[in-house]
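> Provided below for reference: sequence and predicted model.
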Amino acid sequence: MRSVFFLLILTLFTIICASPAAATTPTRDASAAGRLIRLPNGLAVYIIRDARFPLVCTRLYVRAGSANEAPGQAGISHLLEHMVFKGTEHRPKGQVARDVEALGGYLNAATSFDKTWYMTDMPAAHWRMGMDVVKEMAFQARLDPRELEAEKNVVISELQRGEDSPMRKLYENLQTAGLGNTPYGRPIIGYADTIRAVTAQDLRDYVKRWYQPRNMLLLVAGDIEPEAVLAHARKLFGDLKNSGDLPVPPPLDLADAAGGPRVEVSRGPWNKVYLGIAFPAPGLRDLRSVELDVLSYLLGGDGTSAFHRKYKYEKQLVDSISVDNMSMARAGLLTIVAQLDAGKVESFWRELTADLAALKAGDFSAEAVRRAKFNLEDGMDRAGETLNGLASWKGSVQFDLGGEQAERNLRFTQRNVDESQLQNAMARWLAPEQARVRVLAPEGAALPDLEAILQKNWPAGKGAQKASTTHASAEKHEVIQLGEGRTLILIPDATAPYISLDLMLPGGNALLRPEQQGLADLTARLL
């Protein structure tokens, strides 16, 4: 999770059970070094000793969310998360929460597109209880059919309540349109008919398929002794077995990710117009998405950003406007969202589409770019002041980003984003043919022909200016002949903090006589 702004948007696409957790910002506190151990069954255990507070945060992550679901079972991940609070093999309904809260602890769970996680925050003296509880919830839920039928009504009511929040509804509309042809094109909570159709056996089958130790991460952070935590983890989780092969998600074609009509207006009981544009974008581990993080901040990250200054303060066309880059595992979504009066929609839309068509990286000063990168990194660091924030970010680093080296790569990339990279990002991702516009408007409000204005100001095939050809990664390589058949090739690329060297020599089995076959492999192994 790359910024405070991304987290605010992701919160809209994360379904949390039990009592709402306090909002926190993840941290990239490099000083909080952890220890990563993998048990023989494949379970990753990440232990962070942090004695600043007499607390322990435990998180059990499962790589299974709404993007893993079959379309006919949309919402099963979130429904399962609800059901783990309805009793386990060892505790009746409600007892888990009572046991945790009786010790001064906190219990919760959440579901997103790519994962489900179970969490406890406990006084340090009771850290074992925190670990016991997340294990029991994930692997020993009773999944009683009668409780399931009752809980379906709760989830469907939750789904219906989401329709009452115009901003939440707008973001969901943007998500389902901008990524409509991908597994991210369904809401995390699912649909009423798919929720109704889930059986207790479906939930058990889902757990068997996805809740495998090698598909999970246990994180324990706080005032603990790491060896004691590791020993307890082995005791609790060491005997768990993997039930079979896990499917490998196929790559997504982001060029064909968007679905549905380009512009769509919904009417409802709202007093304002809520207008949004969504563009498919790269996923979390794709470092090209870092360029979009910086661009998003420049356009709408805070009160001094370009769109805030122009549309809110100078032109006074909107009540609010934001630009955010949300990154999931295999795809992302860049969104521009505004709230405004119906009478100002035409002026705003004409100006915005013209600005997007003419947008170029040179519009931003070097100081503005530097400030954006500084604020993004500051947002990543500040929550190290809380143990919950530390645990949340470090869990994301290990489980989502791919580890501490991935975090270092991301930081390096962000610090080195330059004008040419921003220009390339605009040309590649801000394409009008990929845009999906969704509007929530009051009943009876007169709106202009948004599609016609879009086609006129920003016709398909006209991206946000031409891609730069001067980026370091695209610079021409240098070939140096060293003589005697030796060639040195130098390829500049500043997008990752590495120097990579390959030495290739003529050879191999094709040059050997039949009785010498295997000599090349033996030589390589010896070297």
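Looks like it arrived, so ask away.

> going forward, measure contacts and count neighbours with C-alpha atoms only.
OK.

> where's residue 153, which helix or strand?
Here residue 153 is covered by helix 145-162, with elements defined by DSSP states H and E.

> Next one for the comparison:
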Amino acid sequence: MPRRPTPNPVRRTTLPGGLRVITEYVPSVRSASVGVWVGVGSRDEGPSVAGAAHFLEHLLFKSTPTRSAVQIAQSVDAVGGELNAFTSREHTCYYAHVLDTDLELAVDLVADVVLRGRCAVEDVEVERDVVLEEIAMRDDDPEDTLGDVFLSAMFGEHPVGRPVIGSVESISSMTRSQLHSFHTRRYTPERMVVAVAGNIDHDRVIALVREHFGPRLVNGREPVRPRKGNGRVPGQPSLQLVNRDGEQTHVFMGVRTPGRHWEHRWALSVLNGALGGGLSSRLFQQIRETRGLAYSVYSTIDTFADSGALSVYAACLPERFDEVVRVTTDVLADVARDGITEAECRIAKGALRGGLVLGLEDSGSRMHRIGRNELDFGEHRSVTTSLERIDAVTVDEVNAVARQLLARPFGAAVLGPHRSKRSLPKPLRALAG
């Protein structure tokens, strides 16, 4: 007897006002994750309000017309759930993770915060101090600090080169009026996606969203199209130095890449895995396992709509910095010239497949996947489709990507006890100008 086809667990509905609702039914869990994704991030800010998207994300949790900050916290604590948010360069997400029986509460809380957060004057002043503390905490973490400095070195005055968190100067001077205006102008239904995953029913989710978004669902608006950008980043990457006493020198170096809509993005992910994405990667083996030069070394990809960066990070004792740079630049040169091997390609593809599937073991990760896909691409991309795209990558494609990207101008950022750029290793200065 033929098997009945399995119904599609992912469903999508566009409500009046352009609000998109996407759900994934996961019958094996007893939880529900609700996220309201807003297609607004730090790259949408002017320089005078740098950090506004992140500041606002903090502020909206302080009070709504019907709940204080304490009542918001008590509501989620009483059901053992989680309520939180994060801001990136291109979007902001407010989310709740609860038992499936508390789905209605989760939709209510997230919608209340996102739509009706008050931006009260007294709350602005309290949260201003919290954000300034967060900046201080970032500054105390060399790797976090250097990550922001590196993107500045890569993208200069382009909006993605600015820190999501803003600066002490911009946060200190930002007014309640500016934050309230940012909220009312940017947080509109056509820029939003409601993503829900877990042991849930799509029609029930639609009814709850209609109830809690109510007057915002006005006819005549269409969803905002996925962000494309203009594809042009002015200037060239640079070399930046943060002179700071410490036990280690930290370095990021890398090249610009095309954005997330690039046809070779999966090959780029495989290249990243082979370079420094795992324990068997070239950089990890050469720098840590073979020579013992550093504890932390890896490569990573930052991807935006119209641009991105492939970068390498390492932290080591200052007296070992020259050798770490030499080995790293040698590895990059070898890969640019000769490419990676079939075995390296196979291992990197296997790591990608495993990471993708194992990373979707809970409702929260599934909510993040469907919400981000809808906002970034305007469609749902199934796990099966992604696995097929990974499988289709060939070593020749990866090596063509390596030749293309690693021939581009490098940028770099260094943090450590180095008084001037002239004191940095010659291979780094030659590579990053």
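Yep, that arrived. Please read all numbers here as calculations on a predicted model, not as lab measurements.

> looking at the second structure, where would I find the counterpart of the helix holding residue 153 of the first structure?
Against the second structure, the aligned range for helix 145-162 of the first structure is residues 121-138 (TM-score structural alignment).

> I'd like the distance from that stretch to the chain centre, please.
22 Å (C-alpha atoms, centre = their mean, to the nearest Å).

> That stretch vs the first structure, average distance?
On superposition with the first structure, the mean distance recorded for stretch 121-138 of the second structure (mean C-alpha distance after the TM-score superposition for the first structure) is 1.1 Å.

> still on that earlier bit, what's in contact with the helix holding residue 153 of the first structure?
For helix 145-162 of the first structure, the external contacting residues (C-alpha atoms under 8 Å, 6 or more residues apart in numbering) are 79, 82-83, 86, 168-169, 189, 191-192, 195-196, 199-200.

> Top of those residues by number of neighbours, please.
residue 189 (26 neighbours; other C-alpha atoms under 10 Å).

> and residue 55 of the first structure, how far is that from residue 45 of the first structure?
18 Å (C-alpha to C-alpha, to the nearest Å).

> How many residues are close by residue 226 of the first structure?
With other C-alpha under 10 Å as criterion, residue 226 of the first structure counts 18.

> Where in the first structure does stretch 193-202 of the second structure fall?
Counting by TM-score structural alignment, stretch 193-202 of the second structure corresponds to 217-226 in the first structure.

> all strands of the second structure, in order?
10-14, 20-25, 31-38, 82-87, 92-99, 192-198, 239-243, 249-257, 296-303, 308-316, 410-416 (DSSP state E).

> so which of those strands gets nearest residue 348 of the second structure?
Nearest to residue 348 of the second structure, of all the strands of the second structure, is strand 296-303, at 12.7 Å by C-alpha to C-alpha.

> Residues contacting the closest one, please?
For strand 296-303 of the second structure, using C-alpha under 8 Å, 6+ apart, the contacting residues are 259-260, 269, 272-273, 275-278, 283-284, 287-288, 308-316.

> wait, residue 112 of the first structure sits on residue 68?
No - taking contacts as C-alpha atoms under 8 Å, residue 112 of the first structure lies outside contact range of residue 68: 10.5 Å.

> Of the two, which one has the most company?
Taking neighbours as other C-alpha under 10 Å, residue 112 of the first structure and residue 68 compare with residue 112 leading, 25 against 20.

> Tell me which stretches of the stretch 351-500 of the first structure form helices.
Ranges of helices in the stretch 351-500 of the first structure, per DSSP state H, counting those that start in this stretch, are 366-381, 387-396, 404-415, 419-429, 450-457.

> Right, I'll call it a day here.
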